[in-house]
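S.K.: Coordinates only, no sequence provided:
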């Protein structure tokens, strides 16, 4: 029986913090598999959960203000553990997605949604040039990381600026492809200066592209560093490092996105459900995403595609640091026959143009 009462949680943590040496003697191998099994598919006992939480706090440098906050976070941790093990127990293939106790394991689903996931109201006709390219000669697999068109995985921190990271990733990619030079660009300049969007409270990738094209360029991350807060625009005071001429929206289908991704990294906005923030490995098929919906709440970057065990997938770069997913990346299933793809990944894909 798992712990269920707050008073008991306080008592358990009092014991754990009092006898710290006993808890510290517990050593957890990679992915904590000694407790949860190699696939994290069995629920730990009460004692194991306490020890696992202590080791996890140590691994991720978590420090709480007081015992009350720690008890609340432990409750979140237990709830996520149950969700993780229930989900992982349903896996049928070695490439099916795994959830895990990553850096967000003590966040509740509501806390995470309020910070990172904001409904993106995409206008049905936003004036964007649409490329209805449904047939193209695309290689069977492609990874733009191996071609020097993708920068390091970044961290948006506690700021809802995923749209800016998705946009800069696509601009970095097309400039590297056209010029042969890869430059890490400034999300902060977009957060501060693209006023149609809402800074840390969500925004639009196409508006970011439009701003860069009108501004005749965007600064490097080095010249305009990220602060994870919206500030005063300094675009006129920093040099412009990379430019784009325009942008387009892909056809809302697997083939439409494929034809774009075969040419360059592509910005996509999708719907991220509760299990998204606990993703650790494998081909994600969005079991909790709305069916045939084009609703989105998070933007990422498609940097390629491949197949495993007969399953086709997109290679997706996120902006939640390398501690999330597979060193900051995930695989999302493609060619599913769904109207907008898994979690609406095909619904609102945009790519910059550079002549």
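M.R.: Cool, the structure landed. Note that the structure is predicted; figures quoted are calculated from it, not measured.
S.K.: contacts and neighbour counts: CA atoms only from here.
M.R.: Noted.
S.K.: packing partners for the helix or strand containing residue 307?
M.R.: Assigned by DSSP states H and E, residue 307 falls within strand 298-308. Applying 3 or more CA pairs under 8 Å, 6 or more residues apart in numbering; DSSP states H and E, one finds that strand 298-308 contacts strand 142-143, helix 162-179, helix 254-261, strand 266-270, strand 311-317.
S.K.: Tell me the buried residues in it?
M.R.: By neighbour count on 16 or more other CA atoms under 10 Å, the buried set for strand 298-308 is 298, 299, 300, 301, 302, 303, 304, 305, 306, 307.
S.K.: my read: residue 130 touches residue 256, true?
M.R.: No. Between residue 130 and residue 256 there is no contact under CA atoms under 8 Å: 10.4 Å.
S.K.: burial count for residue 215?
M.R.: Neighbourhood size, residue 215 [other CA atoms under 10 Å]: 14.
S.K.: Same question for residue 78.
M.R.: Other residues close to residue 78 by other CA under 10 Å number 22.
S.K.: take a look at this one as well, against the first:
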């Protein structure tokens, strides 16, 4: 989805760098797909076209598995036959429907040979949109290995179909817990645990992976929860290899979700690691306030979460009016201040004033380490919040 609802998918794409993906220096292609062009999916493709398409996707995966150093063996994914995934989902029975993922429907499945529960994303077959994102996600997840990133079990590209098979995250997306009927289950400790886990996953992409990756689609609906609310980032279809060497940014078509896009990226198409930091700040504000990034049902001055939050956070007295009412006053005031201050500095308009992801992760880990025990009645201490312009 584009950052703006009026932006059309038919916008001009930047020219691909045709250089083969041989090195990890600043001359490498900026998209994980720049080495290949994949034919669009069609249900009525001839057998030779189907074979060619499957070969192209497989070749892309092999190219990426050839880089990444230590990650190569960790991220091995399995090629499934279409029949295996049909069996796993009972022919994609709607009783197994989990929801809509990036560019396709997601179904719960059970692999017959191992008994493993999985989530299977089926790319929309009518039209070409999403094919590029499918391959990028497949290639990205074949490289990464981190406890806060969703695991890719495998893929299938048979019969004109394109499917991705992920580990099954039993509790679903964070979005459902923030805005659905399960809101009351998210106490302070759980929210901070989720935020810190997301920060560690992003830190891995930015600072630990070689080449580094800009996630570009951080939001509550892309944060999946496993047992005991263990968080994992998912949906890497918009991921982009970040700038290296002397480069400061990656020039690309503006993509993402309205309300989460950094203003400088939305205006110029210049993507940096600080673009992800802005999105993380919005995400953290969601967790703290229980408000959506964009909510057209609210009064006009409150529809954009960041625009609403920034001026309020300059007065220390406002945080208690901003915090999610579902917490019912059960939070530690000093840690609440630190969490709001972290979110605020992440959504600064100037990218240079935003922190590195390692700093964000460290701040949230510290909050998590201060385990909160609910009080009755709730504490009312008001900490001071410095003005951050």
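M.R.: Cool, got the structure. Remember, it's a predicted structure, so these values are computed and weren't measured experimentally.
S.K.: Any idea what the TM-score comes out to?
M.R.: In this superposition the chains share a TM-score of 0.25, using TM-score structural alignment, normalised by the length of structure 1; 163 aligned residues with a CA RMSD of 7.3 Å.
S.K.: just to revisit the earlier point, between residue 130 and residue 256 of structure 1, who's got more neighbours?
M.R.: A count of neighbours by other CA under 10 Å puts residue 256 above the other of residue 130 of structure 1 and residue 256, at 21 against 13.
S.K.: And that one, how far from residue 98 of structure 1?
M.R.: 28 Å (CA to CA, to the nearest Å).
S.K.: Also residue 329 of structure 1?
M.R.: Residue 329 of structure 1 is 13 Å from residue 98 of structure 1, by CA to CA.
S.K.: still on that earlier bit, which neighbours do residue 130 and residue 256 of structure 1 have in common?
M.R.: residue 250 (CA atoms under 8 Å, 6 or more residues apart in numbering).
S.K.: Count the neighbours of residue 101 of structure 2 for me.
M.R.: 17.
S.K.: what does the one 4 residues further on give?
M.R.: Other residues within reach of residue 105 of structure 2 by the criterion other CA under 10 Å amount to 17.
S.K.: and what of residue 106 of structure 2?
M.R.: Count around residue 106 of structure 2 with other CA under 10 Å applied: 24.
S.K.: And the next helix or strand past the one helix or strand residue 135 of structure 2 maps to?
M.R.: Taking DSSP H and E as the definition, residue 135 of structure 2 sits inside helix 131-143. Going down the chain from helix 131-143 of structure 2, the next helix or strand is strand 152-156, by DSSP H and E.
S.K.: helices or strands up against the helix ranked longest in structure 2?
M.R.: Longest helix of structure 2, by residue count under DSSP state H: helix 47-65. Under the contact definition 3+ CA pairs under 8 Å, 6+ apart, helix 47-65 of structure 2 sits against helix 131-143.
S.K.: start to end distance for stretch 15-33 of structure 1?
M.R.: 25 Å.
S.K.: Adding distance to residue 193 of structure 1 as columns, could you present the buried residues of strand 298-308 of structure 1 in CSV?
M.R.: Listed next are those as CSV, based on distance: CA to CA, whole Å:
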residue, distance to residue 193 of structure 1
298, 20
299, 19
300, 20
301, 21
302, 25
303, 26
304, 30
305, 33
306, 36
307, 39
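S.K.: Please identify which of these is nearest to residue 177 of structure 1.
M.R.: If you rank those by distance to residue 177 of structure 1 using CA to CA, residue 303 comes first, at 12.6 Å.
S.K.: wait, the closest one sits on residue 315?
M.R.: Yes. Contact criterion CA under 8 Å: residue 303 of structure 1 and residue 315 qualify, at 5.6 Å.
S.K.: list residues touching both of the two?
M.R.: residue 143.
S.K.: what about residue 211 of structure 1, which SS state?
M.R.: At residue 211 of structure 1 the chain is in helix, as set by DSSP: H, G, I helix; E, B strand; the rest coil.
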